[in-house]
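> fold the following.
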Amino acid sequence: MRRYAKPIVVADDLTSLRGRTAGVVTLPRHLDWSGSADYDLDGPGRIVDLYRTILIEATKPEDLHTFLDQATLTQLWPSIWLPPDLRRAWEERFPELKRTDPGATAA
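Next comes the predicted model:
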């Protein structure tokens, strides 16, 4: 039996991530079809929910560029639950994300 594998989308460059970090963000249906596509980034935990949704559901790099912010992603990275293959793809492209893990030891 063949399993469905969603393509993994990774940004080309972290500096291209310039999304909003405050206020209400409404995601398009292709990213959040739950009916609750409004994310109040000033509310506790909502920015983590938004980032997890974008990282998992992105279908093209523009989704990442539009809704993610480099500094916020770097700060939140250790606390965002992601599928292992997705986390690995991002950390292979951007090793600096892996170093933000508070449990990692310095080389």
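
> from here on, just use CA atoms for contacts and neighbour counts.
Fine.

> nearest residue to the middle of the chain?
The chain has Leu55 as the residue nearest its centroid, 3.4 Å off, counting by C-alpha atoms, centre = their mean.

> wasn't that residue part of a strand?
No: checked against DSSP: H, G, I helix; E, B strand; the rest coil, Leu55 lies outside a strand; its state is helix.

> residues contacting it?
By C-alpha atoms under 8 Å, 6 or more residues apart in numbering, Leu55 lies in contact with Val9, Leu64.

> alongside the first, I'd like the structure of this one:
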Amino acid sequence: MVSYGPGHQHTAERDVSTPSRWGPASDQLPSNLTELTGPTRGPVDLPLHLAWSGLRTFDLDDDKLLLGMYRIVLATGLHDDYIQFLNGDLLTSHWPRLRKMVGRGVRAAWEDAFPRLRPRTGQAAA
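This next block holds a predicted model:
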């Protein structure tokens, strides 16, 4: 094992139960996807703490904009942001595409917390 200092372990050798610094902490995730009661249609304005650079208004009737907004919220949001801006049904239906748009830590945190988001056998596990 390569050591870089006290408590550091090479990524490949890190215990799988160790959360990623690139994903949300488990206490930030909702306890159930039904808690995600965000909007399902129309324009949504994200606050500056989420969309601090570039586009802030997303029309959820446009799949490309919906996916972009969900990527931002999943990558930079916290518990209250998930509840306010994400919808459990939309997240579930778009997850096969979203999972490829978010980092490994975000993807792993959400799929570990909600196994139904994991790809079924035969689907690409990218």
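
> thinking again about what came up before, and the residue nearest to the centre of the first structure, how close does it get to Ala104 of the first structure?
According to C-alpha to C-alpha, to the nearest Å, Leu55 of the first structure stands 22 Å off from Ala104 of the first structure.

> can you check Ala37 of the first structure too?
As judged by C-alpha to C-alpha, Ala37 of the first structure and Ala104 of the first structure stand 34 Å apart.

> and the two? which has more neighbours close in?
Using other C-alpha atoms under 10 Å as the criterion, Ala37 of the first structure and Ala104 rank with Ala37 on top: 17 against 9.

> to which residue of the second structure is that one aligned?
Matched by TM-score structural alignment, Ala37 of the first structure corresponds to Arg56 in the second structure.

> shouldn't that match be in contact with Leu65?
No: using C-alpha atoms under 8 Å, Arg56 of the second structure makes no contact with Leu65, being 10.4 Å away.

> all strands in the first structure, in order from the N-terminus.
In the first structure, the segments counted as strands under DSSP state E are 24-26, 38-40.

> mean neighbour count and distance to Ala71 of the first structure added to the ones you listed, as CSV?
Converted to CSV, the strands of the first structure look like this (neighbours: other C-alpha atoms under 10 Å; distance: least, C-alpha to C-alpha, whole Å):
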stretch, mean neighbour count, distance to Ala71 of the first structure
strand 24-26, 16, 17
strand 38-40, 17, 18
